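> Just the structure for this:
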Amino acid sequence: MPKGEGAQAEVERVLDGDTLVLRDGRTVRLIGINTPELGRDGRADEAFAREARLELRRLATPGSRLFIYPGREGRDRYGRTLAHLVDDDGRLLAESLLADGLGYALAIAPNTTLADCLFSLERTARERQVGLWKLSPVKRLERGAALKAGFGVWRGRVTRTGLRKDGAWLVLDEQLFVLLPGSFRARVGTLRDRTVEARGWLVDRGRRSGAKDGTRQRWLLSISHPLHLVVMD
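Alright, predicted model coming up:
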């Protein structure tokens, strides 16, 4: 549970599996979870996107009242309120979604107070192979997984590593350039030839290799927290 006593807020409607609108007009993005995307502009829904939205609608029906705990960083770049939402039984809505395998755990500073708990719930859902984990959603670079912009979990072998001014970097299977925070500087060299899973939002830097860091990988992934990079062997 978040610390302190949360204020109550009334639900207006649910937009997708991790976002809803309150009666007071605020749009709330749940902290600690990213659910599959609903299709837009002619694109198909991602697997389990509709199930995640239906579950959040069940947990947060219009007119119901929830306790809201805003994050230390209270808004994202889209102006949405970043918060934990808790029901009358004291359970996080994100907790319920992750336990059912309807989203991926996230840890984005400074809103990381409950990150260990949420990642533990995801691991349990993964072991049980429920929800999206039935589909083995981890994209394996060594098996020729197609790269595309957006959120994902990527598995590959570390082929190169290095340091940068404010952190470190590594390359997965010579395809994906991964930026690491400063906490990795002391140990990034030990990751070479290891198999890791990295999660986050993949960015297409263009077909040319003209990245400012001098690397030639087209695809970039920035790791925001140590929990987003896991050594698998």
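> From now on I want contacts and neighbour counts done on CA atoms only, so please keep to that.
Fine.
> Surely residue 23 and residue 11 touch.
Yes. Because the distance of 5.5 Å satisfies CA atoms under 8 Å, residue 23 is recorded as touching residue 11.
> quick one, which of the two is more surrounded?
The neighbour comparison of residue 23 against residue 11 (other CA atoms under 10 Å) goes to residue 11, with 22 against 15.
> what's the helix or strand for the more buried one?
According to DSSP states H and E, residue 11 maps onto strand 7-16.
> Can you give the distance of that strand from its chain's centre?
The chain centroid and the centroid of strand 7-16 are separated by 21 Å under CA atoms, centre = their mean, to the nearest Å.
> Scan this protein for its longest strand.
For the chain, the longest strand by residue count, based on DSSP state E, is strand 150-164.
> quick one: buried residues of it?
For strand 150-164, the neighbour count (16 or more other CA atoms under 10 Å) marks 151, 152, 153, 154, 155, 156, 157, 158, 159, 160, 161, 163 as buried.
> Figure out the length between the terminal residues of stretch 98-109.
19 Å (CA to CA, to the nearest Å).
> Residues touching that stretch, excluding its own?
With contacts defined as CA atoms under 8 Å, 6 or more residues apart in numbering, stretch 98-109 is touched by 31-36, 48-49, 51-52, 97, 115, 118-119, 121-122, 124-126, 129-133, 224-225, 227-228.
> let's see this one next to it:
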Amino acid sequence: MQGDVSEKVRVKRVVDGDTIELENGNKVRYIGIDTQELDSSNESVQCYGEEAQKANIDLVLGKIIRMEKDVTDKDRFGRLLRYVWVLDNKDGGDYELFVNDTLVRKGYAKVATYPPDIKYSELFLQGERYAKEKSLGLWSECVNGIDGKVEDLPKLIFEFLNLDY
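Take a look at the predicted model:
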């Protein structure tokens, strides 16, 4: 059932900006978000892929997380699909930080909604609007995953078409 069971486990490895590996060997893909890809099969790293991975490392690596399932248990690659929270004791207080939302709100991830797993999609959309308005993360550094700022778009188009700018 959706959201009824919380699982707590330690993160062993961060695969990329939206995927982690747990101590028990399971891989977890964050629901509702998507980060730029890292180098796969000798292709170049997409804009902000490394920054997203580093942010994810800083948030969860070696820490105990709480996971919540939505409707779908696993993706086609066998990864668990989960919402993830980590205990954050900044400023002397203890509270849970919603990792999926934090990555979107700080501009490390885009919203990627795949029904029926939509429990927090409105929250993620609000976070993405905030990141765009503030030009945070990939919203200041990338144009659709390509290195470069939005104001550089005309130049990028000319370069793509092999024309002089």
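> Any chance you could compute the TM-score here?
Between these two chains, after superposing, the TM-score reads 0.79 (TM-score structural alignment, normalised by the length of the second structure); 142 aligned residues with a CA RMSD of 2.1 Å.
> mean distance, the strand holding residue 11 of the first structure to its aligned residues in the second structure?
By mean CA distance after the TM-score superposition for the first structure, the fitted strand 7-16 of the first structure averages 0.7 Å away from its aligned residues in the second structure.
> about what we covered before: hmm, which of the contacts of stretch 98-109 of the first structure are the buried ones?
31-36, 48-49, 51-52, 97, 115, 118-119, 121-122, 125-126, 130-133, 224-225, 227-228.
> now for the longest strand of the first structure, which elements pack on it?
If contacts are counted by 3 or more CA pairs under 8 Å, 6 or more residues apart in numbering; DSSP states H and E, strand 150-164 of the first structure sits against strand 139-140, strand 167-172, strand 195-204.
> now the strands: where do they sit in the first structure?
Using DSSP E, strands in the first structure cover 7-16, 19-22, 27-30, 33-34, 65-75, 81-86, 104-105, 139-140, 150-164, 167-172, 176-180, 195-204, 219-222, 229-231.
> what's the longest one aligned against in the second structure?
The one in question is strand 150-164 of the first structure. Aligned by TM-score structural alignment, strand 150-164 of the first structure falls on no residue of the second structure.
> Would you confirm that residue 33 of the second structure contacts residue 18?
Yes. Contact criterion CA under 8 Å: residue 33 of the second structure and residue 18 qualify, at 7.2 Å.
> tally of neighbours for residue 43 of the first structure?
Neighbour count for residue 43 of the first structure, taken as other CA under 10 Å: 9.
> give the contact list for residue 164 of the first structure.
Residue 164 of the first structure touches nothing, counting by CA under 8 Å, 6+ apart.
> Show me which parts of the strand holding residue 11 of the first structure are buried, residue by residue.
The neighbour-count check on strand 7-16 of the first structure (16+ other CA under 10 Å) flags 9, 10, 11, 12, 13, 14, 15, 16 as buried.
> what angle sits between it and strand 65-75?
Calculated by axes from the mean of the first three to the mean of the last three CA atoms, to 10 degrees, strand 7-16 of the first structure forms an angle of 80 degrees with strand 65-75.
> Counting by contacts, list what strand 7-16 of the first structure packs against.
Packing contacts for strand 7-16 of the first structure, counted by 3+ CA pairs under 8 Å, 6+ apart, involve strand 19-22, helix 49-59, strand 65-75.
> With residue 219 of the first structure as the reference, name the closest of these.
Of all these, it is helix 49-59 that lies closest to residue 219 of the first structure, at 24.6 Å by CA to CA.
> Give me the spatial nearest neighbour of the residue mapped onto residue 111 of the second structure from the first structure, chain neighbours excluded.
Superposed on the first structure with TM-score structural alignment, residue 111 of the second structure falls opposite residue 105. Residue nearest to residue 105 of the first structure in three dimensions, not counting chain neighbours: residue 33, with 4.6 Å by CA to CA, 6 or more residues apart in numbering.
> Same check on residue 107 of the second structure?
residue 137 is the one closest to residue 107 of the second structure (CA to CA, 6+ apart), at 4.2 Å.
> ok, the alignment partner in the first structure of that neighbour to residue 96 of the first structure distance?
Counting by TM-score structural alignment, residue 137 of the second structure corresponds to residue 131 in the first structure. Remark: distance between residue 131 of the first structure and residue 96 of the first structure (CA to CA) = 12 Å.
> Can you spell out which helices and strands pack onto the lengthiest helix in the first structure?
Ranked by number of residues, the top helix in the first structure under DSSP state H is helix 115-128. If you count contacts as 3+ CA pairs under 8 Å, 6+ apart, helix 115-128 of the first structure packs onto helix 93-99, strand 104-105.
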